[in-house]
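[1] Prediction below, plus the sequence it came from.
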Amino acid sequence: MSFFAAPRASLRLGTALAPHVRHSHIGSALLSVPAGISISELPFPPLSNPLRAPPAALRHARSLLVAGPKGKVVVPLQAYVQMRWLAAEGAEATKETAAAAAAAAADAGQTLQLSVVDSRVKTQRATWGLTRALLANALTGVSAGHAVQLKLVGVGYRATLEEDPFPRASALSLALASSRASFASPQQRLTYQAFAAEEEAARTTHKPMRLNIKLGYSHPVIMPVPHGIDVNVPQPTVIELRGVDRENLGLFASQIRAWRRPEPYKGKGIFVNGETIKLRTAKKK
């Protein structure tokens, strides 16, 4: 009697011959589009800075413009990522009803599903899940908004919100006024000109604000509040940020945190969203 089991050749052979299809657990999850939110496709890649050409990975990409009661968010959409509007009870909408379903999404809740051309390609699977996550963040942002809380821990650390006496033009407006702006098409320029006009209109109704933070330096830290972000200081040591774009919100929070990162010896610094740090004992000579 042998003490070693024979290899299960039949199972291995069956696995090798069977078609191998891999899925993204995040990307294949359905997206529920709430009522009052519209998703439109733009035939050009998104630009975070029009003065710079888009990265190589986004040169052939498209964009999704997600609009809702809180604002608008642009999400990149690669050429190999496909969108399917699902009819009632998860049935796939036909080509004739897909456009109608996209238009009806603003009136009644719809279900959206993403897929890729070839799920066996690792890059497509990774982008599949990434696009679904970005789109889910955009839907949450334009419907309910995102929030980030920063806590200042340290002797004399204080923050105040005040009107900006020297408001600066937005980066988008400066880029549009420059001759070095790079746009893929005239339609893209017109779209971003409309975005800039909305920013200027918001400036007339909401005065530009800035954060005045004391963090133990010989000078206060002055940080203008970017467009699309609302700041509230309920306590001198607490800063609350709200906005529709989770990426811009996290970027501004990281810029504030960079002035005083949490340090492990005294536990001082700027903590984001309940962040904690394990204290260390200083070495004694």
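    Everything's here; your move.
[2] Please make it C-alpha for all contacts and neighbour counts, starting now.
    OK.
[3] show me what contacts Glu162?
    209-212 (CA atoms under 8 Å, 6 or more residues apart in numbering).
[4] again with Arg132
    Here Arg132 is in contact with 26-27, 31, 114 (CA under 8 Å, 6+ apart).
[5] Check Gln255 too.
    Going by CA under 8 Å, 6+ apart, Gln255 touches no other residue.
[6] now swap in the one 10 residues further on and tell me
    Shown here is Tyr265, whose contacts under the criterion CA under 8 Å, 6+ apart are 279-282.
[7] run the last query once more with 10 Å
    277-282 (CA atoms under 10 Å, 6 or more residues apart in numbering).
[8] Which of the three states applies to Pro279?
    Quick fix: residue 279 reads Leu, not Pro. Classification of Leu279 using DSSP: H, G, I helix; E, B strand; the rest coil returns coil.
[9] repeat for Gly250
    Look at Gly250: counting by three-state DSSP, its state is helix.
[10] next, the one to line up against it:
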Amino acid sequence: MSRIGKQLIRIPSGVNIKLTEKNILVKGPKGEIERSIPSCLSVVEKEDNSLQVLRKNEDISSREMHGLFRSLVSNMVIGTSKGFTKILELKGVGYKANIDKKALNLALGFSHPVRIEAPPGIELSVENNTIIKINGIEKEKVGLIAQQIRSIKPPEPYKGKGILYKAEVIQLKVGKSSK
């Protein structure tokens, strides 16, 4: 049995769960998320304010989905109660960011500014012109937007300039040496 799949999902106060045969709806103070339940799994609500994901059979596809779906449901509960945050840092001379009507404007040394629209459910904020905070209730979307912003100007290995995740360490390469 999956070590992750068999763990119980604790439901914090303020989070409501509505289970049907095919869907799970999680409502919390930050918002609500709905996801369909795979046909090979079932979700059971326990009396001690927790959820358990169970397999209906023991074939390979249900064993593959067991731990994954338990993690997805756990992320739904955490997202609707606390939310998820990713922090990016701009490193480089003249690299700046600002917010303009829910859109992120980046000056990264290109001949033009880069504009990124925030998708629904995602909040973008900027601190000190160099720190970008991405907040949302869906972990997948928050990580995807952070990766898309980072891919515009990934850190280069010689000077370490670019867009980095907070506390990311870039191994700098030694440049060319003259004879």
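    Cool, the structure landed. Here the structure is a predicted model, which means the values were calculated and not measured.
[11] What's the TM-score once they're superposed?
    Scored against TM-score structural alignment, normalised by the length of the second structure, the superposed chains reach a TM-score of 0.92; 178 aligned residues with a CA RMSD of 1.7 Å.
[12] In JSON lines: the contacts of Arg132 of the first structure, plus secondary structure.
    As requested, these are exported to JSON lines (three-state DSSP):
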{"residue": "Ile26", "secondary structure": "coil"}
{"residue": "Gly27", "secondary structure": "coil"}
{"residue": "Leu31", "secondary structure": "strand"}
{"residue": "Leu114", "secondary structure": "strand"}
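[13] top of those residues by neighbour count?
    Most neighbours among those, by other CA atoms under 10 Å: Gly27, with 21 neighbours.
[14] hmm, back to that, Serialize the contacts of Arg132 of the first structure to CSV and add fields for distance to Ala175 of the first structure.
    As requested, the contacts of Arg132 of the first structure are arranged in CSV below (distance: CA to CA, whole Å):
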residue, distance to Ala175 of the first structure
Ile26, 36
Gly27, 34
Leu31, 34
Leu114, 33
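[15] Just give me the closest of those to Phe271 of the first structure.
    Phe271 of the first structure lies nearest to Ile26 out of these, by CA to CA, at 29.2 Å.
[16] Distance of the residue mapped onto Asn57 of the second structure from the first structure relative to Glu263 of the first structure?
    The alignment partner of Asn57 of the second structure in the first structure, by TM-score structural alignment, is Asp118. Counting by CA to CA, to the nearest Å, the gap from Asp118 of the first structure to Glu263 of the first structure is 46 Å.
[17] just Ala138 of the first structure next, same as before
    Distance from Ala138 of the first structure to Glu263 of the first structure, by CA to CA: 33 Å.
[18] check contacts around the aligned residue in the first structure for Cys40 of the second structure.
    Taking TM-score structural alignment, the alignment pairs Cys40 of the second structure with Tyr80 from the first structure. Residues near Tyr80 of the first structure by CA under 10 Å, 6+ apart: 61, 115-119, 124, 127-128.
[19] Swap in 8 Å and give it another go.
    116-117, 124.
[20] Helices of the second structure, start to end?
    Along the second structure, counting by DSSP state H, helices occupy 60-81, 139-152.
[21] Distance to Gly109 of the second structure for the ones you listed - can I get that in JSON lines?
    Below are the helices of the second structure laid out as JSON lines (distance: least, CA to CA, whole Å):
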{"stretch": "helix 60-81", "distance to Gly109 of the second structure": "35"}
{"stretch": "helix 139-152", "distance to Gly109 of the second structure": "11"}
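[22] Let me know which of the ones you listed is the nearest to Pro29 of the second structure.
    Between Pro29 of the second structure and the helices of the second structure, the tightest spacing by CA to CA is seen for helix 60-81, at 5.9 Å.
[23] Taking helix 139-152 as reference, get the angle to the closest one.
    80 degrees (axes from the mean of the first three to the mean of the last three CA atoms, to 10 degrees).
[24] For helix 60-81 of the second structure, which residues meet the burial criterion?
    Residues of helix 60-81 of the second structure classed as buried by neighbour count (16 or more other CA atoms under 10 Å): 62-63, 65-67, 69-71, 73-81.
[25] So what's the residue count around the closest residue to Ile17 of the second structure other than its chain neighbours?
    Among residues not flanking Ile17 of the second structure along the chain, Val26 sits closest, at 4.7 Å (CA to CA, 6 or more residues apart in numbering). A count of nearby residues for Val26 of the second structure, using other CA under 10 Å, gives 22.
[26] list the contacts for Val26 of the second structure?
    Counting by CA under 8 Å, 6+ apart, Val26 of the second structure has contacts 15-18, 32-34, 76-77, 80.
[27] Could I get these in TSV, plus columns for distance to Ala97 of the second structure?
    Below are these laid out as TSV (distance: CA to CA, whole Å):
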residue	distance to Ala97 of the second structure
Val15	35
Asn16	37
Ile17	38
Lys18	40
Glu32	30
Ile33	30
Glu34	33
Met76	30
Val77	32
Thr80	28
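[28] who wins for most neighbours among those residues?
    Top of the contacts of Val26 of the second structure by neighbour count (other CA under 10 Å): Val77, with 27 neighbours.
[29] who's in contact with the counterpart of it in the first structure?
    With TM-score structural alignment as the criterion, Val77 of the second structure lines up with Leu139 in the first structure. Residues in contact with Leu139 of the first structure (CA under 8 Å, 6+ apart) are 33-34, 37, 66.
[30] Filter those down to the ones in strands?
    Using DSSP state E, the subset of those located in strands is 33, 66.
[31] Of all pairs in the contacts of Leu139 of the first structure, which one is the farthest apart?
    Greatest spacing in those, by CA to CA: Pro34 and Val66 (11.6 Å).
[32] Since that was my last question, I'll sign off now.
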